[in-house]
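S.K.: Give me a 3D structure for the following:
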Amino acid sequence: MIEILIVLAALVLAVLFVVRPGRVRPAQLAPFQGWNYAHRGLHTQDKQVAENSLPAFAAAVAAGYGMELDVQLSKDGQVVVFHDDTLDRVTGVQGRVDAFTWEELQKMQL
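M.R.: Now for the predicted structure:
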């Protein structure tokens, strides 16, 4: 019985070790300190500059911001910069990004 408890305790500790985030040392953070980052480009709330658009990325560069973006594949295997899995929030089109070809996606308005 005690062997089972020891094995279970070891298993729990192993799982906790694997899933717990590691400690980040200040030296690891240093290259990222003092920068602003534009999530999905530097877009505007009024949507005059749409998120994940070339103008949003150009605005981030012009402002000296770092950028975060997500990439996915279209139905025909082309790389697409798009944050959500589905298109509806940004384009009004129902469906997943990977359900459309590159040509079909290019015709959609952000």
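
S.K.: use CA for all of it now, contacts and neighbours both
M.R.: Noted.

S.K.: How many residues are close by Pro26?
M.R.: 9 (other Cα atoms under 10 Å).

S.K.: Please provide the structure for the following sequence as well, for comparison with the first:
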Amino acid sequence: MDHTFAEAHPVPIALEGLQSVPRLSRMMGEIRTYGYRPTPAKLTGQQLLIAQLTALGLANKEIAYLADISETTVKAHISAALRSLNLKRRTQLCRYIFEGGLLAED
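M.R.: Presented below is the predicted three-dimensional model:
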């Protein structure tokens, strides 16, 4: 499975009106449903949710807005997920999510 950043999220999303975008709202519902299942990597549900949103190409500020947490908490979850998976970069985390089939596709 070869996913590029452009395919994952072709256009930057403004924070205003995020919930009104039907596709993003549906994807958020799918992610939240899937995000709290246990994974082989032992990521917590919240870490997996944040990793999935990261894989969509969202910035920390956008993730914080959607998950209703602070940007600092987003950074902490991403760091913890990277440590758990023994990864070094955010892009590696995105690839792990896509290649592991942990993100619902259209």
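
S.K.: what TM-score do we get after superposing?
M.R.: Once superposed, chain against chain, the TM-score is 0.24 (TM-score structural alignment, normalised by the length of the second structure); 46 aligned residues with a Cα RMSD of 4.8 Å.

S.K.: report the longest helix in the first structure, please.
M.R.: In the first structure, assigned by DSSP state H, the helix with the most residues is helix 2-19.

S.K.: I'd like to know which elements the very next helix or strand once past that one is packed against.
M.R.: Going down the chain from helix 2-19 of the first structure, the next helix or strand is helix 26-29, by DSSP states H and E. Helices and strands touching helix 26-29 of the first structure, as assessed by 3 or more Cα pairs under 8 Å, 6 or more residues apart in numbering; DSSP states H and E, are absent.

S.K.: following helix 26-29 of the first structure, which helix or strand comes up?
M.R.: Next in sequence after helix 26-29 of the first structure, counting helices and strands by DSSP H and E, comes strand 37-39.

S.K.: Would you mind listing the buried residues in that next one?
M.R.: Neighbour counts over strand 37-39 of the first structure (16 or more other Cα atoms under 10 Å) mark Ala38, His39 as buried.

S.K.: Against which helices or strands is the next helix or strand after that strand packed?
M.R.: Using DSSP H and E, the helix or strand that follows strand 37-39 of the first structure in sequence is helix 54-62. Helices and strands touching helix 54-62 of the first structure, by 3+ Cα pairs under 8 Å, 6+ apart, are strand 66-68.

S.K.: which element follows the strand it packs on toward the C-terminus?
M.R.: Taking DSSP H and E, what comes next after strand 66-68 of the first structure is strand 71-73.

S.K.: What residues sit buried inside that following strand?
M.R.: Gln72, Leu73.

S.K.: following it, which helix or strand comes up?
M.R.: As assigned by DSSP H and E, the chain's next helix or strand after strand 71-73 of the first structure is strand 79-81.

S.K.: Run through the neighbouring helices and strands of that following strand.
M.R.: Contacts defined by 3+ Cα pairs under 8 Å, 6+ apart place strand 79-81 of the first structure against strand 71-73.
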